[in-house]
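Q: Attaching a predicted model along with its sequence, questions to come.
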Amino acid sequence: MVQAKNQALLDIVQPIIEDQNLLLWDLIIKKVAGKKTVEILVDLPNHDNISMTQITTFTQAVNEALDEAEVDPVPGEYMLDIASPGWDRSLSEPWHFEWAKEADEQIAIALFAAKDGQKKWTGSISSLDDAGLTLDVDGEEKRFNFDEIAKAVVSIQF
C-alpha cells in the first residue's frame, strides 16, 4: 500500500507518475539486509505492461527530482529500488482487488485463520465491496472479509 508513510516522497514522485502516464502500484520504505530501501512499484494503466525503457526513464526522473529536492524526503542513506510489480503482484489496497477483478485475474489469498478447513484459497473475484470479496473457487462462491486476509497475490496460471 502506498504508505502515506512518507507524504514528502509521494509529493515528489506523484507528478512524475502523472507526467509519464504511469500507475503507482506501491511505495514502501523498508529495511532490506539492514539497509533502508525505498521501493517504488510502477506499471501502466489499463492492464498494460511497463517496459524496461519506461522504468529507466521513470527512475532517471525520480533520481533527478530527489537530487533537486530542498528537503530530503527520506533522511539518511537509502537504496532506491524502482520496478514493475510483476505478474504475481501483491494485492493490498482495495483498488488492487478491483484491478484484479477488472482483468479477471486469478488471485491467491492466505488467511490469518482457516476457513472451511483451509488457510489458502485461489479463484477469481466474482464480487467486491468495501468489507471484502467473494471468490469463485472452482464454481463455488466463497466470501472473505479483508480483515481475514493475511496476504493476497495475483496467481500465475500456466
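A: Thanks, I have the structure now. Residues are numbered from 1 along each chain as shown.

Q: switch to C-alpha atoms for all contacts and neighbour counts from now on
A: OK.

Q: any idea what residue 67 is structurally, helix, strand or coil?
A: helix (DSSP: H, G, I helix; E, B strand; the rest coil).

Q: Check the gap between it and residue 60 for me.
A: Separation of residue 67 from residue 60 (C-alpha to C-alpha, to the nearest Å): 11 Å.

Q: This structure: helices as residue ranges?
A: 7-19, 52-68, 94-102 (DSSP state H).

Q: what about residue 135, neighbour count?
A: Residues lying near residue 135 (other C-alpha atoms under 10 Å) number 25.

Q: So it sits against residue 120, correct?
A: No. Using C-alpha atoms under 8 Å, residue 135 is not in contact with residue 120, being 11.9 Å away.

Q: isn't residue 12 right up against residue 67?
A: No. Using C-alpha under 8 Å, residue 12 makes no contact with residue 67, being 10.8 Å away.

Q: hang on, isn't residue 137 packed against residue 122?
A: Yes. Taking contacts as C-alpha under 8 Å, residue 137 lies within contact range of residue 122: 6.3 Å.

Q: where exactly do the strands run in this protein?
A: For the chain, the strands defined by DSSP state E cover 23-32, 35-43, 79-83, 106-115, 118-128, 132-137, 140-145, 149-154.

Q: Presented hereafter is structure B, for comparison with structure A:
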Amino acid sequence: MAGRTSRQAAGGRTRAGSPRPAEQARRTADGVEPTVRPVVEAAGYDLEDLTVSRAGRRDVLRVVVDRDGGVDLDAVAEVSRQISKALDGHDGEFDGPPYTLEVTSPGVDRPLTEPRHWRRNIGRLVAVTAGGSALTARIVAADDAGVTLRTDGGSQDWEYAQLGPGKVKVEFTGGQRSEGEAT
C-alpha cells in the first residue's frame, strides 16, 4: 500500500490559489482508470476493480490487481509504486482533495464471475448455483468455455452461463492433500 497527498501544503493547508476542498472536483473511478489500467497491464496484472471513495477530507483510490499464480506482497508494493508514479505524472488532471492509494489483491471472498477467476482457483472447493441448484464442488478444470466441477457424485462440465457467481470455501485441512489433489 502506498499513500500520497496531492495539492496540499505542509500543515494540511490548501496552497494559495487552489480551490478549497469543498469546491474541488471529485475524482471518479472512470476518470482515474485510463491512467491506472495501462500501468497495471504493463506490469503483467489484470485490473480486477478500481474504486474511489471518500474518507473524511481524502479520496481513497482502491486498486485490486490479480494474475495467474497469484500476487505476493512484493508484487503489490511494486505495482503500487508504478501506479503512484503514473498518477504523479498526471497530477494536474487529478487536482482535488488529497488522496490515499491502496493497491491489493482480491480476497478469498471475491465472487468467481470471470473465466480467469475460475481458472485461478482450480483445486479449490466452491459454493455455486449450477443449473438452478446450489452445490458445493471442487474445481477440476476451467477454460474460456466453462468449468468442470467434482462433487461426491462425480465430475460434471458446466458452461459459465449455467452458473451463478462462485464463492471459494475456506478449508482448514490440517493435514496432507490426497494424491493428485490440486492446491
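A: Received it, and whenever you're ready, just let me know what you need. The structure displayed is predicted, hence computed values, not measured ones.

Q: Could you tell me the TM-score of the two chains?
A: After superposition, the two chains reach a TM-score (TM-score structural alignment, normalised by the length of structure 1) of 0.60; 142 aligned residues with a C-alpha RMSD of 4.0 Å.

Q: sorry, back to before: neighbour-wise, which of residue 12 and residue 67 of structure 1 wins?
A: Set residue 12 of structure 1 next to residue 67 and count neighbours by other C-alpha under 10 Å: residue 12 wins out with 15 against 11.

Q: Return the residues in contact with residue 134 of structure 2.
A: 127-128 (C-alpha atoms under 8 Å, 6 or more residues apart in numbering).

Q: quick one: it from residue 63 of structure 2, how far?
A: 31 Å.

Q: Which residue in structure 1 aligns with residue 118 of structure 2?
A: Matched by TM-score structural alignment, residue 118 of structure 2 corresponds to residue 97 in structure 1.

Q: Residue 142 of structure 1 contacts residue 135, correct?
A: Yes. Applying C-alpha under 8 Å as the test, residue 142 of structure 1 and residue 135 come out as touching, 5.2 Å apart.

Q: burial of the nearest residue to residue 171 of structure 2 once chain neighbours are set aside, as a residue count?
A: Excluding its sequence neighbours, the residue lying closest to residue 171 of structure 2 (C-alpha to C-alpha, 6 or more residues apart in numbering) is residue 125, at 7.7 Å. Counted with other C-alpha under 10 Å, residues neighbouring residue 125 of structure 2 total 22.

Q: Kindly report the same for residue 96 of structure 2.
A: Neighbours around residue 96 of structure 2, by other C-alpha under 10 Å: 23.

Q: Export the strands of structure 1 to CSV and append columns for distance to residue 52 of structure 1.
A: Listed next are the strands of structure 1 as CSV, based on distance: least, C-alpha to C-alpha, whole Å:
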stretch, distance to residue 52 of structure 1
strand 23-32, 15
strand 35-43, 11
strand 79-83, 9
strand 106-115, 25
strand 118-128, 29
strand 132-137, 33
strand 140-145, 36
strand 149-154, 21
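
Q: Show me the one of those strands that comes nearest residue 50 of structure 1.
A: Shortest distance between residue 50 of structure 1 and those, using C-alpha to C-alpha, is found for strand 35-43: 5.2 Å.

Q: got a list of contacts for the closest one?
A: 22-31, 49-50, 55, 77-85.

Q: For the buried ones among these, write the corresponding ChimeraX selection.
A: Those of the contacts of strand 35-43 of structure 1 that count as buried under 16 or more other C-alpha atoms under 10 Å are selected in ChimeraX with:
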select :22,23,24,25,26,27,28,29,50,55,82,83,84,85
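
Q: what's residue 108 of structure 1 in contact with, if anything?
A: 120-123, 152-155.

Q: between those, which is closest to residue 92 of structure 1?
A: For these, the nearest to residue 92 of structure 1 is residue 152 (6.9 Å; C-alpha to C-alpha).

Q: How much space separates the residue positioned nearest the centre of structure 2 from residue 145 of structure 2?
A: Residue closest to the average C-alpha location in structure 2 (C-alpha atoms, centre = their mean): residue 64, at 2.6 Å. Relative to residue 145 of structure 2, residue 64 of structure 2 is positioned 25 Å away (C-alpha to C-alpha).
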